[in-house]
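Asker: whatever this is, show me its structure:
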Amino acid sequence: MAQFDLPLEELEHYAPAVPAPADFDAFWQETLGEARAAPPVRAARPVPTGLRLVDTWDVTFAGFGGDPVRAWFSRPAGVTGALPAVVEYAGYGRGRGLPHERLTWVCAGYAHLLMDNRGQGDLYGNGGDTPDPHAGAPGGHRPVTQGILSPHDYYYRRLITDAVRAVDAVRALPGVDPARVAVAGNSQGGGLALAVAGLVPDLAAMLATAPFLCHIGRAVMLTDASPYGEIAQYLAVHRDAEAPARHTLSYVDGVSFARRARAPGHFGVGLRDTVCPPSTAFAAYHAYGTADRTMHTYPFNGHEGGDAVHVRRQLDWLGARLPAAETFDVDSR
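Answerer: As a prediction, the model looks like this:
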């Protein structure tokens, strides 16, 4: 796919007005207040992985509505003391998979929590373990359209709440410094990281690559690729649903969350990305609520962005702001 969105010289100044509903903050305060009525961590069970350098626990924490949400929690083996932590969110259609799949952050010396996506896990990867008991509201059958006719019923109200509660959970786990927690993700995971940065004021850092759920109104009109294309497909059948759908989506737009973020932010985008168009990521970047932010662009890449090159840039950037463990003592096990 050739570059299809705005040229870079325009993206560097692209800061559209993306209004939030008047009750945006009250909506999320109420939602999170209800979820936080329950203690965050329900269970943490060590699991064998065959990895001598990593210790892993199967964690269950209380998400939206107190629902049990699964996660993998990992720490470098043989490292004592409280570590900074990275909470990672997975992409659309993916679950938490297997505990040995995502090792970058723990191998860099961080405690690492990988949150499962409720009701997802069947599109690619190695599955998920968290059902969504609230999936019956009117709307489409895919996550991005489930409950889309009402902000209170919408799937992403639940998933964003889970993402915030994942931060609450990692802060309650032993061996984590609760004052040094970062959030990270690609695509849907990047959208969740942005949302959490806007809802949790004391994060240490936020890293979002090719973020989904940003400047949603433009994205739906610009690309037919999934997941945005699933919204268009739903509205092509339910022709009278556009107004309530747009109203619902305004409560989960990453641009509104970005305005409220205070943690240092790291962004990346491929300029040929037809899944999460680059202009939508730049809309969130320019709205981001602190001057301590950086954007990396990859002119000849699509949704994969900078891939491993970008990961190295993330490691360098986060390491300068949130130094991790430096020594690993396997013999102490």
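
Asker: from here on, contacts and neighbour counts on C-alpha atoms
Answerer: Fine.

Asker: what sits against Leu318?
Answerer: Going by CA atoms under 8 Å, 6 or more residues apart in numbering, Leu318 touches Ala205.

Asker: check the secondary structure at it for me.
Answerer: helix (DSSP: H, G, I helix; E, B strand; the rest coil).

Asker: how far off centre is the helix or strand containing Ala179?
Answerer: Assigned by DSSP states H and E, Ala179 belongs to strand 176-186. Its chain's C-alpha centre and that of strand 176-186 lie 12 Å apart, by CA atoms, centre = their mean, to the nearest Å.

Asker: gap between Arg102 and Val269?
Answerer: Distance of Arg102 to Val269, given as CA to CA, to the nearest Å: 21 Å.

Asker: of the two, who's got more company?
Answerer: Val269 (31 against 17; other CA atoms under 10 Å).

Asker: doesn't that one lie inside a strand?
Answerer: Yes. Counting by three-state DSSP, Val269 falls inside a strand.

Asker: another for comparison:
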Amino acid sequence: MNVLRPDDFDDFWDATLKQVAQVPLRPSFEYVEERSTDDVAVYDVHYDSWEGVRISGWYAVPREAGPHPALMLVPGYISEPVIPRSWARKGYAAFAVAPRGKLRSNQRFNPGYPGLLVHDIVDPNTYAYRGFYVDAVRAVEAVLTRPEVDADRVGVHGSSQGGALTITTAALMPDVVACGAAGAPYLCGFMESARLTHSYPYEEINEYLRDHPDHEQLVAESVGYFDGINFAPNIQAPMLVYIGLEDDVCPPETGFAVHEAMKCEKELLTYERCGHDAGHHWAMEKVEAFLAGHLGVAR
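Answerer: Next up is the predicted model:
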């Protein structure tokens, strides 16, 4: 798959991370008794990210003594993060992050859905996903401030947009992320995906280009900085990718392409007659085994 990779791709992201490092993280973990249980403690989390936007999330951790491996749970395009008590019961310090634009993190940034994918899409410096990707990185930094978290065991998992964030976070934090599981990865092969499908969210690009046909080259150049296929070679941790072969939201061709671009230890699961669910019914047992194996959680 032909994806434009800007010559200054790595420099762009190095500069981005250096710039956000100047923003104090100011992490806040507020214990929420009414959402906690006898075996899981739940915290309402907030921290500062790109351009000072305050990001929220839910953190759930076993009450038994740590250290526990951290599992970052990153959300889909429209879905809101849920309290990850089920993952905490498996032995993880689980953090479900709500990047900018999600309901609990939209005070200063709210392009809407549809809208996020094409928000400032012709300028990589202000494109919505620059801050969005950084929000996931800062989520890892926030959870690593917790004393019960084992900093050597950090995993990332999500599907669709969460699959994209799994890939980008692993690539941007190669010395931190120990493994990642990405289902039906979105934001891989932006331009080709918009040609292969007329489903949302990629249809947002088609709609934008119908209104601005002279912007196609600008869009292609800009999204090159955000394409998961361009991030993939920078990943060092073991990765699991799983896709549905009849996915009409994130075309399976793009899942194959991002997996092929990875140079790390990797595994690909494909499911016939499955769409954007990426074979969830069958895949999750393997996802859980993959994460547990790499993060040292007993099953």
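
Asker: give me the TM-score for these two chains.
Answerer: The TM-score (TM-score structural alignment, normalised by the length of the second structure) is 0.94; 296 aligned residues with a CA RMSD of 1.7 Å.

Asker: related to what we said a few turns ago, so the strand holding Ala179 of the first structure corresponds to what in the second structure?
Answerer: Strand 176-186 of the first structure corresponds to residues 149-159 in the second structure, going by TM-score structural alignment.

Asker: so the residue in the second structure sticking out farthest from the centre: helix, strand or coil?
Answerer: Centroid-distance maximum for the second structure: Asp214 at 30.6 Å, with CA atoms, centre = their mean. With three-state DSSP as the basis, Asp214 of the second structure sits in helix.

Asker: where along the second structure do the helices fall?
Answerer: 9-20, 85-89, 128-143, 161-172, 190-196, 203-211, 216-223, 228-231, 252-261, 280-295 (DSSP state H).

Asker: let me have these in CSV, extended by distance to Glu30 of the second structure.
Answerer: Listed next are those as CSV, based on distance: least, CA to CA, whole Å:
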stretch, distance to Glu30 of the second structure
helix 9-20, 24
helix 85-89, 16
helix 128-143, 13
helix 161-172, 25
helix 190-196, 38
helix 203-211, 37
helix 216-223, 37
helix 228-231, 33
helix 252-261, 38
helix 280-295, 26
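
Asker: let me know which of those is the nearest to Thr37 of the second structure.
Answerer: Thr37 of the second structure lies closest, by CA to CA, to one member of those: helix 85-89, at 8.8 Å.

Asker: that closest one vs the first structure, average distance?
Answerer: Mean deviation of helix 85-89 of the second structure relative to the first structure after superposition (mean CA distance after the TM-score superposition for the first structure): 2.6 Å.

Asker: re the thing from before, need the contact partners of the match of strand 176-186 of the first structure.
Answerer: 66-76, 93, 143-144, 163-166, 169-170, 176-185, 291, 295-296.

Asker: now, which of those residues lie within strands?
Answerer: Judged by DSSP state E, strands contain the following of these: 68-73, 93, 179-183.

Asker: trace the residue farthest from the centre of the second structure over to the first structure, please.
Answerer: For Asp214 of the second structure, the residue aligned by TM-score structural alignment is Asp240.

Asker: which ones are touching its match?
Answerer: Under the criterion of CA under 8 Å, 6+ apart, the contact list for Asp240 of the first structure is empty.

Asker: pull the number of nearby residues for the residue mapped onto Tyr133 of the second structure from the first structure.
Answerer: Correspondence of Tyr133 of the second structure to the first structure, assessed by TM-score structural alignment: Ile160. Per other CA under 10 Å, the neighbour tally for Ile160 of the first structure reads 24.

Asker: spit out the contact partners of Ile160 of the first structure.
Answerer: Neighbour list for Ile160 of the first structure: 192, 195-196 [criterion: CA under 8 Å, 6+ apart].
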